[in-house]
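> Quick one: sequence plus predicted model below, questions after.
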Amino acid sequence: MLEYLVSAEFYQILLFYVYSGILIGAALAVVILRNVVYSALFLILAFFSAAALWLLLEAEFLALTLVLVYVGAVMVLFLFVIMMLDVKVKPKSGMSNYTKVGIFVALLMGLEMIMLLGKKLAHVLPQDDLIKHAKGHSNIKEVAENLYTQYVLPFELASVILLVAIVAAILLTLRKRDDYKSINPEQQVHVKASDRMRVIKMDTEKGNYIGDEQ
């Protein structure tokens, strides 16, 4: 029993349940919490936990893509939307609640990284126990072969759907509305100084000033 508890198989199962629990808890927090800033922070934690699960499955390319694209790009877009929502924050002395939640999320992410790399760096587990693929195996090559051979039709359909969604969003924003003032770039390029400014000659008039004799 003791040998199994210190084995690589048990440690990998333990990591799976820990990461899955954090992922489910973070996903529930995203849906349940009413504060959009808290939801965004826990969404980052959910993405990071999902990336850790993919690392356990030895899908390094998918894990790095999830962190770089979703955490690094999509979450930036979400934060821009949150800032445009005009979220009112009451000023408080000392550390704000957003900082506390951010530190809590950062500590959980750091704990996940330590649990994933700690034992291998400390040489407690054999280096090859968690490796299932043969040497020279390329995760990127395997993903590309499956994506462009077996799943090429769903991949192309998803690309077309995303393209249609992008074009539809552009058309909806460019429609003409009476209550919206738009700018014509072509007219701005061909405009001249005489079109923007007009000099008007007016006769001078003598005004009354305070202190003048009537």
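In hand now; what should we look at? Owing to the predicted nature of the structure, the values given are computational and were not obtained by experimental measurement. Numbers count the residues shown, from 1 in each chain.
> going forward, measure contacts between C-alpha atoms and count neighbours the same way
Noted.
> Could you report the distance from the residue nearest to the spatial centre of the chain to residue 47?
Taking CA atoms, centre = their mean, the centroid of the chain lies closest to residue 75, which sits 1.7 Å from it. Distance, residue 75 to residue 47, using CA to CA, to the nearest Å: 10 Å.
> now residue 149
Residue 149 sits 28 Å away from residue 47, going by CA to CA.
> Over to residue 108?
12 Å.
> Equivalent analysis for residue 143, please.
20 Å.
> where along this protein do the helices fall?
For the chain, helices defined by DSSP state H occupy the ranges 2-5, 8-32, 36-56, 60-65, 75-84, 97-121, 139-145, 152-173, 185-189, 193-196.
> Show residues contacting the fourth one.
The one in question is helix 60-65. Under the criterion CA atoms under 8 Å, 6 or more residues apart in numbering, residues 50-52, 54-55, 139-140 lie in contact with helix 60-65.
> Okay, one more to line up with it:
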Amino acid sequence: MIVNLAFYLFSLILLASAVMVVTARNPVHAVLFLILAFVNAAVLFLLAGAEFLAFILAIVYVGAVAVLFLFVVMMLDVDFAALKEGFQRYAPVGALVALVLFGELCLVVSGWTVLAGAPAARLHPTPDNISNTAALGSLIYTSYLPLFQLSAMVLLVAMIGAIVLTHRERKRSLHQKLSVQHARTPEQTLVMVHAELGAGAAMPPKEKETL
């Protein structure tokens, strides 16, 4: 009974937060509702016995993707009013796409069949008393190890490509050329001034050098 109540409670919060994601006018609020939706979805995975999917959802999506969206929205000075100026022109096309998607959802729901005993189905440990996380880890790092490494290489290449595309060489005011600095002689850097005892010496103005 407690599990069923928890399921309906978190499901209701998940649906409400998902609606607020697409209806919130403030993009920061939309991202915060997105994080709330991810957290509730992770709790539902825990109730279903899929602790690995729950941890992945909480760590990857909440801890990385959603927080990244939040920082991008808060740090970038985006004029959302200017982005919404041409909304009326594309409203008919958007309505047509929404109608097509709604028809596809109706076709899927109309042909949906529920297996007997499906509401009580849960993910349980394997007969060898191995948890879901251990079973998935054993499968990934044995049968699918080459594909796992290939996906890691693709992500690494994508990360390096993003860094290369966004990197810009910045020349600061104190930028120096080491070859010119090493080639300087004492005659170019020192000025010998004869000053009598007890009298100050007026330093001649130094010429500016481009280093």
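It's in. All values reported here derive from a predicted model rather than from experimental measurement.
> Just give the TM-score of the two.
In this superposition the chains share a TM-score of 0.50, using TM-score structural alignment, normalised by the length of structure 2; 142 aligned residues with a CA RMSD of 3.9 Å.
> related to what we said a few turns ago, residue 132 of structure 1 is nearest to which of the helices of structure 1?
helix 36-56 (10.7 Å; CA to CA).
> so that closest one matches what in structure 2?
Aligned using TM-score structural alignment, helix 36-56 of structure 1 spans residues 27-47 in structure 2.
> Give me the mean deviation of the matching stretch from structure 1.
With mean CA distance after the TM-score superposition for structure 1, stretch 27-47 of structure 2 departs from structure 1 by a mean of 0.9 Å once superposed.
> what's next to that stretch, contact-wise?
With CA under 8 Å, 6+ apart, stretch 27-47 of structure 2 has contacts from 3, 7, 10-11, 13-15, 17-18, 20-24, 51, 53-55, 57-58, 61-62, 66, 69-70, 73-74.
> Can you list the buried residues in that stretch?
27-28, 30-47 (16 or more other CA atoms under 10 Å).
> can you tell me which helix in structure 2 is longest?
The residue-count maximum for a helix in structure 2 (DSSP H) belongs to helix 87-110.
> Please tell me which residues of structure 1 that helix aligns onto.
Under TM-score structural alignment, there is no match for helix 87-110 of structure 2 anywhere in structure 1.
> tell me what that helix is packed against?
If you count contacts as 3 or more CA pairs under 8 Å, 6 or more residues apart in numbering; DSSP states H and E, helix 87-110 of structure 2 packs onto no helix or strand.
> Residues in contact with that helix: which ones?
Counting by CA under 8 Å, 6+ apart, no residue sits against helix 87-110 of structure 2.
> what about residue 90 of structure 2, how many residues close to it?
A count of neighbours around residue 90 of structure 2, defined by other CA atoms under 10 Å, yields 9.
> how much space between it and residue 66 of structure 2?
For residue 90 of structure 2 relative to residue 66 of structure 2 (CA to CA), the value is 28 Å.
> Residue 130 of structure 2 matches what in structure 1?
Residue 130 of structure 2 maps onto residue 137 in structure 1, by TM-score structural alignment.
> OK, contacts around the corresponding residue of structure 1 for residue 13 of structure 2?
Aligning on TM-score structural alignment places residue 13 of structure 2 opposite residue 22 in structure 1. If you count contacts by CA under 8 Å, 6+ apart, residue 22 of structure 1 has them with 46, 49.
> What distance do you get for the alignment partner in structure 1 of residue 205 of structure 2 to residue 192 of structure 1?
Residue correspondence to structure 1 (TM-score structural alignment): residue 205 of structure 2 is matched to residue 201. From residue 201 of structure 1 across to residue 192 of structure 1, the span is 21 Å (CA to CA).
> Next: residue 25 of structure 1.
Relative to residue 192 of structure 1, and taking CA to CA, residue 25 of structure 1 is found at 61 Å.
> quick one: which of those two has more around it?
A direct count of neighbours by other CA under 10 Å for residue 25 of structure 1 and residue 192 places residue 25 higher, at 14 against 10.
> distance of the more buried one from residue 35 of structure 1?
Separation of residue 25 of structure 1 from residue 35 of structure 1 (CA to CA): 16 Å.
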